[in-house]
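Asker: take a look and give me a structure for this.
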Amino acid sequence: MRPPRERWCLRCGSGRGVGPVGDGARSAGRGSSERAARALRGGGAAVFALLGGIVVWGFAMLWLVLATGLTVRAIRAGLPFAPTWWSFIFPVGACVTATGALAARAGSEVFVWMAVVFYGLLVIAWVVVAGHSLRHAARHVWRRPVGGHAHRGTVEPEGR
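Answerer: Below is the predicted model:
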C-alpha cells in the first residue's frame, strides 16, 4: 500500500536541509576562518572556526543519514519518479564542498577520503536522476493528448 502523494513529496524534500548546513560547514572551514584570523590576528580564531566547521559538518552528516534513511524507505515502498528527484543533488554537492573545505583546512586524510566518497555518490546521483529524467521525457514528449483535448472546440453555455 502506497502512502498518499503528499508524504512522497515530504520524503523527497527531506534532504534539502543538508545543503545549507553543509554550506555553513564549508564557510566555517574555509573563508570565515581566514577573515576571522586576519581580524583577530591570532591563531585561536582559525582553530575555533575549524572546530565550528567540524561541528556543523557533523550535524550535516546526521541530517544526511536521517534523510537517506527516509528516502531509502520510500524507494523500497515504490517511490515514483518525479522532477523533485533533482532535489537530491544539492545536498550531496554541498556535502562534497564542505568535506573538501574541511579536508583542506584540517589537512586530514580522513576528510579527503570522505570527500572522494561523497563525490562518487554525487556522480552516481547525477547519473541516476539524469537517466530517469531522460526516460521520463522520452515517454512523455511523443505522447498525444488523451481524449483529443487539442482538438476540442469552444463550449457555449446552455440556455442561449
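Asker: when you work out contacts or count neighbours from here on, use the C-alpha atoms and nothing else.
Answerer: OK.
Asker: can you tell me the SS state at Ser33?
Answerer: Following DSSP: H, G, I helix; E, B strand; the rest coil, Ser33 is assigned to helix.
Asker: quick one: buried residues of stretch 124-132?
Answerer: Residues Ala125, Trp126, Val129, His132 are the ones in stretch 124-132 that count as buried (16 or more other C-alpha atoms under 10 Å).
Asker: swap that for stretch 38-55, please
Answerer: Ala45, Ala46, Val47, Phe48, Ala49, Leu50, Leu51, Gly52, Gly53, Ile54.
Asker: now show me the structure for the sequence below, then we'll compare the two:
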Amino acid sequence: MSDNANSSVKILVIDDDRLIQILLKQALQSQGYEVILASSGIQGLEQAHKHHPALIISDWQMDEMDGLELCRKIKSEPYLSSIFFILLTSHKAVEDRVEGLDTGADDFLSKPIDVHDLKARVRAGISLYQAKQELKITEYSSGQSC
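Answerer: Below you'll find the predicted structure:
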C-alpha cells in the first residue's frame, strides 16, 4: 500500500551491510518513499549534500566515519541540520543511546530491525521534518513582512 504523497520524500540509508540496505530500501519503497543508498559515512555525507533527504537512517558502527561522527557533521551544517536522523544500532545500553542523543540523533532503530517499528519511526520522523520545514517557511514569511 504505497502512498503517492510519500513519492517526493527522500530517505538516505547508510549502512555497510548490503543486506540491511536491501531490507530497508524494500520496506521504505513499499511505503512510496524515494530511497538513496550509501555504504559508508563519507559516501552518506556526500549523498546528503547532493540530495538533501528528509530523513537519514545510518548504521552506528561503520569504518572510516561512524554514525555518530556522521550525525555530528550533519547536525552542524545549517543546510542539513533539520534532517531527521535515525541511528541504527545493536547497542542496548542506555549510556550508548544517551551518547547518540547527545550527538544529535533524533531517534534509534534497534537491530534486528522490526519492519513495523521502522515504518512507524520513519512516519514520525517525516512528520517532524515536515513540521520544521513549515515552521521555517512561516518564520521566513513573517520576517519578510515586518
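Asker: how close are the two chains, by TM-score?
Answerer: Once superposed, the chains reach a TM-score of 0.32 (TM-score structural alignment, normalised by the length of the second structure), with 77 aligned residues with a C-alpha RMSD of 4.8 Å.
Asker: of the buried residues of stretch 38-55 of the first structure, closest to Gly24 of the first structure?
Answerer: Using C-alpha to C-alpha, Gly53 comes nearest to Gly24 of the first structure of the buried residues of stretch 38-55 of the first structure, at 7.4 Å.
Asker: quick one on the thing from earlier: as TSV, the buried residues of stretch 124-132 of the first structure with distance to Thr68 of the first structure and secondary structure would be great.
Answerer: Formatted as TSV, those follow (distance: C-alpha to C-alpha, whole Å; DSSP: H, G, I helix; E, B strand; the rest coil):
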residue	distance to Thr68 of the first structure	secondary structure
Ala125	12	helix
Trp126	16	helix
Val129	15	helix
His132	19	helix
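Asker: how about the helices in the first structure?
Answerer: Secondary structure of the first structure (DSSP state H): helices at 5-13, 18-29, 31-40, 43-76, 89-106, 109-141.
Asker: of those helices, which stretch is the most buried?
Answerer: helix 18-29 (a mean of 25; mean count of other C-alpha atoms under 10 Å).
Asker: for it, packing partners?
Answerer: Contacts defined by 3 or more C-alpha pairs under 8 Å, 6 or more residues apart in numbering; DSSP states H and E place helix 18-29 of the first structure against helix 43-76, helix 89-106.
Asker: now do the last one: distance to the chain's middle.
Answerer: Centroid separation for helix 89-106 of the first structure versus its chain: 12 Å, with C-alpha atoms, centre = their mean, to the nearest Å.
Asker: which parts of whichever helix in the second structure runs longest are buried?
Answerer: Criterion DSSP H: the longest helix present in the second structure is helix 115-145. Using 16+ other C-alpha under 10 Å as the test for burial, helix 115-145 of the second structure gives Leu118, Arg121, Val122, Gly125, Ile126, Leu128, Tyr129, Gln130.
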